[in-house]
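S.K.: Curious how this folds, go ahead:
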Amino acid sequence: MATAPKLVAQRTFYKRPLPPSCIAFTSKEGKRLFAKALAEDNLESYFLLAPQMILNSFEVDPQRKWKGGWRWYDQDMLDCCRPLTAVETDGLTLPEFACLARCNGLRATVTSPLLDSSGSAAQRAEGIAKFRDDLRAVSKGRGTMALSYSRKTLGQTGDGHFSPVGAFCEEDDMVLILDVARFKYPSYWIPVELAYDSMLPIDKATGQPRGYVVLEVAGAEPGSLNAPLSLTSVTLNKSSWASLHSSLSRLLLSTSKSTPDVSSLLLTLLSHLSALPTSPLSARPTASSALPPLLDSFSLTPLASLVPFASSPDPNSTLLHTLFILALLSPRSQLSALVPSPLLSSLQTLADQSLEHLPQLREEVDSATRQLGALGECCRSEESNGAACGCAGPPGQQDPIARVE
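M.R.: The predicted structure is shown next:
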């Protein structure tokens, strides 16, 4: 009689048991805490986040298509700050997480539980008090919060991880973590002080503690269904932007004073951008039919008449570079301070005249300006913590959140 073959051992997993430090959201005790938080009016974050990811919960219009005609965020759109392939392999740091939020129209306020050399109890108490205040604010509907924390501190497997906060039960001093890796751990309640302590372990990628980000819609109104589709995107990441910013700074310092007019300034910058291996501003795949007509209209403007796009082997690329220069030298850009005021004023006047009847292209310039600002802020944040932008650690040593441990 034949015997059944032995089952081959499989290295696969379905969920992990929650450690004693965590109270399952669906348990009797978890439901009791939920009812208390509801009575305290501390569940606004939960109702905001339960149906979807943070960007979609804020009703931020991604200004690009997801599937069919629908505009909706998914993880494949989060390509600012670092390439998606790198994120999938190495994860994100806290500054990079904030950068992604800012690139997509949110205001991001980062708080790290920095300790002094003595690690004093007074400083810890002060940090926890601020953490409670921020938890109370977001749980009552003033933005939402995402934690960057160490799973090890909670007694879970793995280490660095991001998850949003769903609720705050003040009476029991408990916080609800909506774990984004539901295949591994469900949502759970933990003590506020334990949540704070889980942010203290050093992130190997930055050499600093982790922390939390409070996210809010940057404008007064959320995204509108009438908002235009974004046709272009900045292809830089924080490292390549830092390199380009440095080379452009040197170029402007060496040539601005000897540059007689706007045309000369544009030609100098266009030559520099054209020599890059990849265009810093490119058309989205979904914009293949919509962008060229707009660029044709742009080619007839006073500003475009100053650049040799017609003789270029790729006229549309030259026009996109021109739009990118407007983002580079916007009033919010550090680079604009390196251009003599009369020259900068003339460029701005020409830009206003040229884009007055092309609101879609003005939106593209504003979007590129916002992305460059987010990249720069990410770099400054890392450098202020002693890490060179783009060099926070060799490949494979950054905090793994995409490949959740």
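S.K.: going forward, measure contacts and count neighbours with C-alpha atoms only.
M.R.: Will do.
S.K.: In the stretch 201-350 of the chain, mark out all the helices, start to finish.
M.R.: In the stretch 201-350 of the chain, helices defined by DSSP state H, counting those that start in this stretch lie at 238-255, 262-274, 291-298, 315-328, 341-355, listed in chain order.
S.K.: now the other sequence, so there's something to compare against:
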Amino acid sequence: MFRYSLMRAVGRLSQPEWIVAVMAAALAACAPVPPASSQAVVPPAVIRPAVQPAFQPDTEASGRPADGPLAVPPNLVALTQPAGEKRLTSATSNQSYWPLSQYFETQRNQAYCSVATSVMALNALGIRRPQSTLYPDFPFFSQEDFFHGIDPQVANAAKVSQEGMTLDQLSSALKAFPVEVRKYHAADLSLGQFRDLVRATTSHSDRFVLLNFRRVEIGETGGGHWSPLAAYDSASDSALLLDVARYKYPAVWVPVAQLYAAALAVDSVSGISRGIVIIGKRPG
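M.R.: Okay, here's the model as predicted:
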């Protein structure tokens, strides 16, 4: 009976709504449903730089439930909620979502957020892929092989597994791949410029925003983190964050002002703000 009802409901949806419904169900299936009781969440901080380490392990999170991810803060909207799905289908800047969602990754360890974010974007770009140790017959960008062509002095698997990567470090590492790389420290951007970059980039399917931010500024538990932004909704002035730590938080819509505050947070390793890296196909 459930299957019959589901098929009837899907049949009444338009093609974009049908695709979103299927993707939302898939994303929800990747992580346990949060428990009914939610933990108290500290309201997002005001917009100002704050010093934090480049990476803070998720195991430092307080009050983490033993049987599922953390509760979504009330200031955020999960993609799998009806309001989250509606934002995606109505957003004019949602073209980054479709290729990124096809290659959505979960970081393979708690410091590999930059690596998971990168390989998701590299695969989504549709550029020539390298040989894969995981799938010998099928070229594919993978977290396991990410560092094979990167200068160890720039970044290496052993160190990144412990410390993660800074904004400058990841932008340098990505230059080893056949992509165009643009780096922006949030301290060098106004809120308006930050918003314009997110809106313009997410309206394309051949370029992506990789966000380096601190979780506490958006009301989440944890420290420094990387994830891609997949869409921008002007009505709510929010962007869709595809969190690669899917064991911890689902994909959520975040107010752009709070994303900007989170990107302004100073990385104690580099001593400067976090920000965004935009990668895309190289021109002709």
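S.K.: export the helices of the stretch 201-350 of the first structure to TSV and tack on mean neighbour count and distance to residue 140 of the first structure?
M.R.: Shown next, in TSV, are those (neighbours: other Cα atoms under 10 Å; distance: least, Cα to Cα, whole Å):
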stretch	mean neighbour count	distance to residue 140 of the first structure
helix 238-255	16	34
helix 262-274	17	47
helix 291-298	16	42
helix 315-328	22	37
helix 341-355	16	42
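S.K.: For residue 25 of the second structure, see how far away the residue nearest to the spatial centre of the second structure is.
M.R.: The centre of the second structure sits closest to residue 227, judged by Cα atoms, centre = their mean, with a distance of 2.4 Å. Per Cα to Cα, to the nearest Å, residue 227 of the second structure is found 20 Å from residue 25 of the second structure.
S.K.: so what corresponds to the residue nearest to the centre of the second structure in the first structure?
M.R.: Residue pairing (TM-score structural alignment): residue 227 of the second structure is matched to residue 163 of the first structure.
S.K.: ditto for residue 126 of the second structure
M.R.: Using TM-score structural alignment, residue 126 of the second structure sits opposite residue 59 in the first structure.
S.K.: okay, now that match: neighbour count?
M.R.: Other residues lying near residue 59 of the first structure total 16 when counted by other Cα atoms under 10 Å.
S.K.: Likewise for residue 112 of the first structure?
M.R.: Neighbours of residue 112 of the first structure under the rule other Cα under 10 Å: 18.
S.K.: For residue 38 of the first structure, the count of nearby residues, please.
M.R.: Residue 38 of the first structure: 16 surrounding residues under other Cα under 10 Å.
S.K.: got the contact list for the longest strand seen in the first structure?
M.R.: Across the first structure, the longest stretch assigned as strand under DSSP state E is strand 160-169. Strand 160-169 of the first structure is contacted from outside by 33-34, 36-37, 40, 42-47, 49-50, 135-136, 139, 144-151, 174-180, 203, 399-401, 404-405, using Cα atoms under 8 Å, 6 or more residues apart in numbering.
S.K.: Strands - which of those land there?
M.R.: Reading strands off those with DSSP E, I get 144-150, 174-177, 203.
S.K.: and residue 142 of the first structure, what does it touch?
M.R.: residue 216.
S.K.: any idea how far it is from residue 218 of the first structure?
M.R.: As defined by Cα to Cα, residue 142 of the first structure lies at a distance of 12 Å from residue 218 of the first structure.
S.K.: And residue 348 of the first structure, by the same measure?
M.R.: According to Cα to Cα, residue 348 of the first structure stands 25 Å off from residue 218 of the first structure.
S.K.: Now for the residue in the first structure that residue 174 of the second structure lines up against: which residues touch it?
M.R.: Using TM-score structural alignment as the criterion, residue 174 of the second structure maps onto residue 101 of the first structure. Residues in contact with residue 101 of the first structure (Cα under 8 Å, 6+ apart) are 55, 107-108, 215.
S.K.: Then residue 88 of the second structure?
M.R.: The contact partners of residue 88 of the second structure, by Cα under 8 Å, 6+ apart, come to 20, 79, 94, 231, 233.
S.K.: That one pairs with which position in the first structure?
M.R.: Aligned against the first structure by TM-score structural alignment, residue 88 of the second structure finds its counterpart in residue 34.
S.K.: Repeat that for residue 146 of the second structure.
M.R.: In the first structure, residue 146 of the second structure lands on residue 78 (TM-score structural alignment).
S.K.: now for the helix ranked longest in the second structure, which elements pack on it?
M.R.: Ranked by number of residues, the top helix in the second structure under DSSP state H is helix 15-29. For helix 15-29 of the second structure, the helices and strands in contact under the criterion 3 or more Cα pairs under 8 Å, 6 or more residues apart in numbering; DSSP states H and E are helix 82-90.
S.K.: at 10 Å what do you get?
M.R.: Counting contacts by 3 or more Cα pairs under 10 Å, 6 or more residues apart in numbering; DSSP states H and E, helix 15-29 of the second structure is packed against helix 2-11, helix 82-90, helix 97-102.
S.K.: can you tell me what part of the first structure it aligns to?
M.R.: Residue span in the first structure matched to helix 15-29 of the second structure, by TM-score structural alignment: none.
S.K.: Find me the equivalent region of the next helix or strand after that helix in the first structure.
M.R.: Note on helix 15-29 of the second structure: by DSSP states H and E, the next helix or strand toward the C-terminus is strand 51-52. Structural correspondence for strand 51-52 of the second structure: none found in the first structure, per TM-score structural alignment.
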